[in-house]
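J.: Just to be clear, the model below is a prediction. Sequence and coordinates:
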Amino acid sequence: MSGTDWNTHLEYLTESRKRWINLDYMEFLVEKVWHIDKPVRVADFACGLGYLGSILMPILPNGSTYTGFDNADTLLKEARRIFREADYETNFNNCDLVNEDVNGKYDIVICQAFLMHLPEPEKMIKKMIDITIDGGLIICIDNNWNVCNAAMYIDGLNVDGKCNLGLLSKLWKNEKEVYGSDKCIGTKLPAIMQKLGLKNVSMRLNDCVRFINPYGNKDEYKKQLETFYADGWGHEMGDESEFVKSLCNRGLTEEEAHYQYRCEKEINDYVREMGENLMALTVPPMFISFGTK
């Protein structure tokens, strides 16, 4: 996945996956949209810590099973610990999903924030289809970073010009051309799934909005603030020359890279300055695409 060693990202994955999807909305999908009313076998591609299993399994019919596939030993070890006392059957398998075949047959095959990292996401969706029973459900949940950046608000700071969507779009486009990864794939998935022959293809958008409110519940505020930090805001920017060099290697001009550094630095400095007085709003736009085999 673009060369990332996810074994070293345990803390990031733990924090950033929190509050991506509201649990009541997932219940709505299971009951009202997907109409899952009998036990199912679930396979989760790039399961990581098993986040999807932790929110799906408690609301699925009794007797359902969950199998996670990933190639990060550290994450799988932690996932087995997390699910050790679960009252449903779980299995976690070390598997290089890009280069290895996946065995078994499942009623539901799902993935989240995975396809954006792959140079050929269509091949991975085909693998998901291959292990799904006839009439089974394939669910792909992913992001569009342009939408995410467009929806951010920080009280007391004008972020409109600092989240330069034209510049970021250029960055994502260059990354796709060089590395194959697509940061905007979330909105493209229904078309890909339709072309691959899935039926009843549709999409939902999660209803999660993170309102970081220092005047509300203090415990919830701290949780939301921690998630905001995990998303990459409020940190020290580090050396400007290294930052600029990195962005230039990813296709930006030197002028554009310096501009991006200044924008991100102003946001991060302000977030740190405000500390636990920060009021902000972010929207993690997880596009939930699905279809039947």
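T.: Cool, the structure landed.

J.: From now on I want contacts and neighbour counts done on CA atoms only, so please keep to that.
T.: Noted.

J.: now the strands for the protein?
T.: In order along the chain, the chain carries the following strands (DSSP state E): 41-45, 65-70, 89-94, 106-112, 132-142, 153-154, 199-205, 210-212, 280-282, 287-292.

J.: Dump those to CSV, plus mean neighbour count.
T.: Compiled in CSV, the strands of the chain are given as follows (neighbours: other C-alpha atoms under 10 Å):
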stretch, mean neighbour count
strand 41-45, 23
strand 65-70, 22
strand 89-94, 16
strand 106-112, 23
strand 132-142, 21
strand 153-154, 17
strand 199-205, 16
strand 210-212, 20
strand 280-282, 18
strand 287-292, 23
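
J.: want to compare, so here's the second one:
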Amino acid sequence: MSDYYWDTQYEYLRNTRKLYYNDDYLEFLIRFVWRITTPVNIIDYGCGYGYLGIKLLPMLPEGSSYTGVDKSKELISQAQKLFNHSPYRTEFIQGDIEEMKIQSKNDVAMCHAFLLHMTDTKSVIEKMIDSVINGGRVICFEPHWISNMSNYLIEGVEQSQIVKLGIVQKLYEEDSKRNGKDGNIGARVPILLSQLGLKNVECRVSDRVNFLDQNIELENKEALYSALKDEGLGHEPGEQNDVIKRLMARGLLGEEARAQYDAEEFFSKQFKLQSWLTYAPSMKISYGTVSR
């Protein structure tokens, strides 16, 4: 079995990506914001199983192509299988953007929930820019975890009981200081794009709100509930002493770690298939134009 974490995460990725975007909003971005009216060559860094290709290719002008790059051998294999009989021009490359050299032949460089896993985000974005022709675009779909955490509502439960925003914010900040990976990178990306010389930099927020509606069909409700659980909502925190030790090792004080554990345990008990819940991931979509 592979030691690379993402080689084992295909089912998780496939089950949770549906939580992030409405198709009509993505089509709105393509047609009315980015105004893509002629075929484009897209390269997607950290492509996973080709999620962005699956979503965007049917919306793009005929003749567009999609190249996916990912470090995971298993995810690249899954992507190749999924696109094997598709009508679109696709290519999948196993590789690490931090080590690869890509020619500047692409109209668009994209990434999705990728930069938050990078320890040197700026240099990765620089490589994305280098892989795009003059006048092309860089588009980054990235999370801002603290706004994500503030966007849960369970009917009948006070949000402050299930999410300790101040503690969670400190936890994310301490994690970033310790390992260089920033779960709040979505809010910083437009700043980095502009600092690196891109023009017409803007940032949007996905309009997707997931609603666990008790009046929908059971099959649809179970599918959404399963995706939300896989996303981490209402997960069981585990053995108390072990969890508190890990939280303290990540920078929380003892009292903060205990409060975080209690909130996660309470959330796990409250969130059931029968719950009324709304959840908005609030994915940030930042983009700019390459100008050399």
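T.: That came through fine. The shown structure was predicted, so the numbers you read here are calculated from the model rather than taken from an experiment.

J.: Kindly provide the TM-score of these chains.
T.: Scored against TM-score structural alignment, normalised by the length of the second structure, the superposed chains reach a TM-score of 0.95; 288 aligned residues with a C-alpha RMSD of 1.5 Å.

J.: hang on, the earlier thing: reformat the strands of the first structure as JSON lines; add distance to residue 8 of the first structure.
T.: JSON lines is the format used below for these (distance: least, C-alpha to C-alpha, whole Å):
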{"stretch": "strand 41-45", "distance to residue 8 of the first structure": "19"}
{"stretch": "strand 65-70", "distance to residue 8 of the first structure": "14"}
{"stretch": "strand 89-94", "distance to residue 8 of the first structure": "16"}
{"stretch": "strand 106-112", "distance to residue 8 of the first structure": "19"}
{"stretch": "strand 132-142", "distance to residue 8 of the first structure": "22"}
{"stretch": "strand 153-154", "distance to residue 8 of the first structure": "30"}
{"stretch": "strand 199-205", "distance to residue 8 of the first structure": "30"}
{"stretch": "strand 210-212", "distance to residue 8 of the first structure": "26"}
{"stretch": "strand 280-282", "distance to residue 8 of the first structure": "26"}
{"stretch": "strand 287-292", "distance to residue 8 of the first structure": "26"}
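
J.: so which of these gets nearest residue 121 of the first structure?
T.: Set against residue 121 of the first structure and scored by C-alpha to C-alpha, the strands of the first structure come closest in strand 132-142, at 10.6 Å.

J.: Please name whichever of the strands of the first structure is nearest to residue 179 of the first structure.
T.: With C-alpha to C-alpha as the measure, strand 132-142 is the member of those nearest residue 179 of the first structure (17.9 Å).

J.: so what does that closest one touch, helix or strand wise?
T.: Contact partners of strand 132-142 of the first structure among helices and strands, from 3 or more C-alpha pairs under 8 Å, 6 or more residues apart in numbering; DSSP states H and E: strand 106-112, strand 287-292.

J.: picking up where we left off before, please name whichever of the strands of the first structure is nearest to residue 12 of the first structure.
T.: Smallest distance to residue 12 of the first structure across the strands of the first structure (C-alpha to C-alpha): 15.2 Å, for strand 106-112.

J.: Tell me which residue of the first structure is furthest from the middle?
T.: Within the first structure, the residue lying farthest from the chain centre (C-alpha atoms, centre = their mean) is residue 255, at 30.4 Å.

J.: Run the chain-centre distance for stretch 168-179 of the first structure.
T.: Relative to its parent chain, stretch 168-179 of the first structure has a centroid offset of 18 Å by C-alpha atoms, centre = their mean, to the nearest Å.

J.: post-alignment, that stretch versus the second structure, mean distance?
T.: After superposition onto the second structure, stretch 168-179 of the first structure lies on average 0.8 Å away from the residues it aligns with, using mean C-alpha distance after the TM-score superposition for the first structure.
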